[in-house]
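# predicted model, plus sequence, below.
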Amino acid sequence: MTTTVKAVISRAKNEPVELTDIVIPDPGENDVIVRIQACGVCHTDLAYRDGGITDDYPFLLGHEAAGVVEQVGDRVTHVEVGDYVVLNWRAVCGQCRACKKGEPKYCFDTHNASKKMTLADGTELEAALGIGAFAEKTLVHEGQCTKVNSEADPAVAGLLGCGVMAGLGAAVNTGEVKRGESIAVIGVGGVGMAAIAGAAVAGATKIIAIDISDAKLARAKEEFGATHTINSSGLSDDELVEKVQEINGGFGVDVAVDAVGLPQTYKQAFYVRDLAGRVVLVGVPTPDMTLELPFLDVFSHGGALKSSWYGDCLPERDFPMYVDLYQEGRFPLDRFVDERIGIDGVEDAFGKMKQGEVLRSVVEFK
């Protein structure tokens, strides 16, 4: 028997989202229906709405979600009805060449639900990142459900489903920042703040936040663990490098994270690191962007140039750990939630996101 619920969809490029009825089919053999309790409003949802990912409209938006498993397919073994879960878009297959090499964080064939959710007229919906959680309920593959501590606030825990995990993983998993090392994070929106918080948990001693907003820089230091801040507005790249080196004893940093994803900010990350330092790109470029660097500089600086997808996370390992750290007061996951809204507030939340007014708006389902 199908289920009809309220959900937020995007019908056309750059058009306001719409709250409407959608139809959820019975789960396939390895699928589950999850009753959504909360879902964060992520930049990726805005990118879907504005045509920055694909043009497979209509989209069912939302993916940073936590909820309770309500129905399971006949062959589901990973979760049970009643389990409290955070949804993820890296349900690894275990069979692709990355998984077989022992690198499931690069899985090339992650699982999604076997059936499509639809509009009331039967039009199939493309679920954002295979999840689609701006909805009272959604259909996902069992592997997209990660069980976490049931005492954690859904509005907080669900943020690990994308942006927060991307940022903290960029610092900890991809950048491999270690106790006693130094790190610079360029761009302190939600992803950059998470990179800073991750570096603090990992024990980095110099954590430098770089942005053009004094308000964001103040939050980075007061709430998320930055030890130093630099407002880069009006600074040349050389001047920025000098300021980082002044803070870090005359040297560049061990890890430099570009959480913006522009050629200019990537170059800044490249040059503010120390010799043999690691550069991590977690900000997402657009298809029209190109990068130019002196080839000799690439050779002479050494080190590693890495891209970070989903913070190189493994949800089954990382989500429960960071929820537990939050519950213990050791990771400031709750500080990313700037406002709690109803399902009818998504379009307004996109506007606040564009203006840089919030780290995260979170839709709560009563």
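Here it is on my side, so go on. Numbering: from 1, shown residues only.

# from now on I want contacts and neighbour counts done on CA atoms only, so please keep to that.
Fine.

# the stretch 51-200 of the chain: helices as residue ranges?
Along the stretch 51-200 of the chain, counting by DSSP state H, counting those that start in this stretch, helices occupy 97-100, 154-157, 163-169, 190-202.

# save these as JSON lines, and put in mean neighbour count and distance to residue 45 too.
Below are the helices of the stretch 51-200 of the chain laid out as JSON lines (neighbours: other C-alpha atoms under 10 Å; distance: least, C-alpha to C-alpha, whole Å):
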{"stretch": "helix 97-100", "mean neighbour count": "15", "distance to residue 45": "27"}
{"stretch": "helix 154-157", "mean neighbour count": "27", "distance to residue 45": "17"}
{"stretch": "helix 163-169", "mean neighbour count": "28", "distance to residue 45": "11"}
{"stretch": "helix 190-202", "mean neighbour count": "28", "distance to residue 45": "14"}
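
# adding distance to residue 348, write these out as TSV.
Compiled in TSV, the helices of the stretch 51-200 of the chain are given as follows (distance: least, C-alpha to C-alpha, whole Å):
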stretch	distance to residue 348
helix 97-100	40
helix 154-157	18
helix 163-169	19
helix 190-202	18
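
# so which of these gets nearest residue 221?
Ranking those by distance to residue 221, with C-alpha to C-alpha as the measure, places helix 190-202 first at 9.1 Å.

# got another, please set it beside the one above:
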Amino acid sequence: MPQAATPHEVRAVVALKKGAPVEVLPVLVPDPGPGEVLVAVQACGVCHTDLHYREGAVGDAFPYLLGHEAAGIVEAVGPGVTGLAPGDYVVLAWRAPCGACRSCRRGRPWYCFDSRNAARPATLLDGTPLTAALGIGAFAEKALVAAGQAVKVDPSARPEAAGLIGCGVMAGYGAAVHTGGVGSGDTVAVIGCGGVGSAAIAGASLAGARRVIAVDIEDRKLDAATGFGATDTVNSRGTDAVAAVRELTGGFGADVVIDAVGTPETYRQAFAMRDLAGTLVQVGVPEPDARVELPLSELFARGGALKPSWYGDCLPSRDFPVLIDLHLTRKLDLDAFVSETVALDEVEAAFTRMRAGEVLRSVVVL
């Protein structure tokens, strides 16, 4: 009888309990089973969602193996995997359409209700199973994922930049292009110019928007937003952002407003910034207890659409290679999102800088 494969012992960032600082611990990552691939992680972005897991805002299935915005090299493939081979350069996705759920069967795989993940979890050395953040867990030297989560891309893009399309850049770009449907000549306002908001600005600009208005409370972020395609900026710390956006759009409001913050205040601002029949896209992740109240008469009278955007309504196998190509042809500067590179044991400090708004993205390099 063949012997069972030996799990791979690697260093990884783990959130052991709610609100506690993360720790770098040895963990065991299994070899790939049927339909799975093992990826040697090269770089992984530090995303707000990882902080949400650490704080218990996503769930309570501690301990969590954090990290999900990653690029790396396929090291091994399990039985039945086609289209991927050891040595392939991939970006990891937390959506891997199953092809069989009611959404996939209706031709809407970007809404897949049964996204694929690896069947077996990584564990601590004592056998305690770890819950992988967004089904990935890539703050680790190796990650085990479903084959559909590993999207092959052009290896010319450096991993520090390429990995960011695995979550934040894709979410923001897709919020504008897919969920918001920004088109040629549209006016767009984006509230919050962190990594996701900046990607939404870039997406709106690439989609042909005539005016892209960046709204934030930090001048430094607003300055950076112009590099991603913002035509106008509004510092809302001491300014009525709704009035400012209306003034910049001839008194009408924007055709598409993207809330990349996700608080009740920014959502109400986004609602009021829309032109008649305009679209509000919420891509910022709210806290679990956040609530918003809007007048029903205004909902009816203003028309349009209020649309949440999960992952920018993306289809990774289609969209990741496109974004990499845009980067390589200098139409989308992914390198500009990388504020700093850090080591695994610097993730907790990177969370602090992220909270303070000091970075677009810290990226762990392995």
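Right, received. Where do you want to start? Remember, predicted model here, so these are calculated numbers, not experimental data.

# residue 363 of the first structure: which of the helices of the stretch 51-200 of the first structure is closest?
Minimum separation from residue 363 of the first structure across the helices of the stretch 51-200 of the first structure (C-alpha to C-alpha) falls at helix 154-157, 7.6 Å.

# onto which residues of the second structure does the closest one map?
Per the alignment by TM-score structural alignment, helix 154-157 of the first structure matches residues 159-162 in the second structure.

# span of stretch 41-60 of the second structure from start to end?
Across stretch 41-60 of the second structure, the terminal residues are separated by 26 Å (C-alpha to C-alpha, to the nearest Å).

# Provide the aligned range in the first structure for it.
Across the first structure, the stretch matching stretch 41-60 of the second structure (TM-score structural alignment) is residues 36-55.

# for the matching stretch, buried residues please.
36-46, 48-51 (16 or more other C-alpha atoms under 10 Å).

# now the helices for the stretch 251-366 of the first structure?
Counting by DSSP H, counting those that start in this stretch, the stretch 251-366 of the first structure has these helices, from start to end: 263-272, 295-301, 315-327, 346-354.

# among the helices of the stretch 51-200 of the first structure, which is nearest residue 68 of the first structure?
The minimum distance between residue 68 of the first structure and the helices of the stretch 51-200 of the first structure falls on helix 154-157, with 9.8 Å, by C-alpha to C-alpha.

# ok, and what's touching the closest one?
Contact partners of helix 154-157 of the first structure, identified using C-alpha atoms under 8 Å, 6 or more residues apart in numbering, comprise 37-40, 65-67, 86, 323, 333-334, 336-337, 340, 362-364.

# now stretch 158-174 of the first structure
Residues from elsewhere that reach stretch 158-174 of the first structure, judged by C-alpha under 8 Å, 6+ apart: 38-40, 42, 63-66, 86-89, 177-178, 190-199, 202, 255, 257, 259, 280-282, 306-313, 319.

# and if you look at stretch 279-293 of the second structure?
Counting by C-alpha under 8 Å, 6+ apart, the neighbours of stretch 279-293 of the second structure from elsewhere in the structure are 57-58, 171-172, 175-176, 179-180, 196, 255-264, 267-268, 270-271, 274, 304-312.

# before we move on, the earlier item: can you add mean neighbour count and distance to residue 27 of the first structure and give the helices of the stretch 251-366 of the first structure back as JSON lines?
Putting those into JSON lines (neighbours: other C-alpha under 10 Å; distance: least, C-alpha to C-alpha, whole Å) gives the following:
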{"stretch": "helix 263-272", "mean neighbour count": "21", "distance to residue 27 of the first structure": "43"}
{"stretch": "helix 295-301", "mean neighbour count": "11", "distance to residue 27 of the first structure": "50"}
{"stretch": "helix 315-327", "mean neighbour count": "19", "distance to residue 27 of the first structure": "22"}
{"stretch": "helix 346-354", "mean neighbour count": "18", "distance to residue 27 of the first structure": "27"}
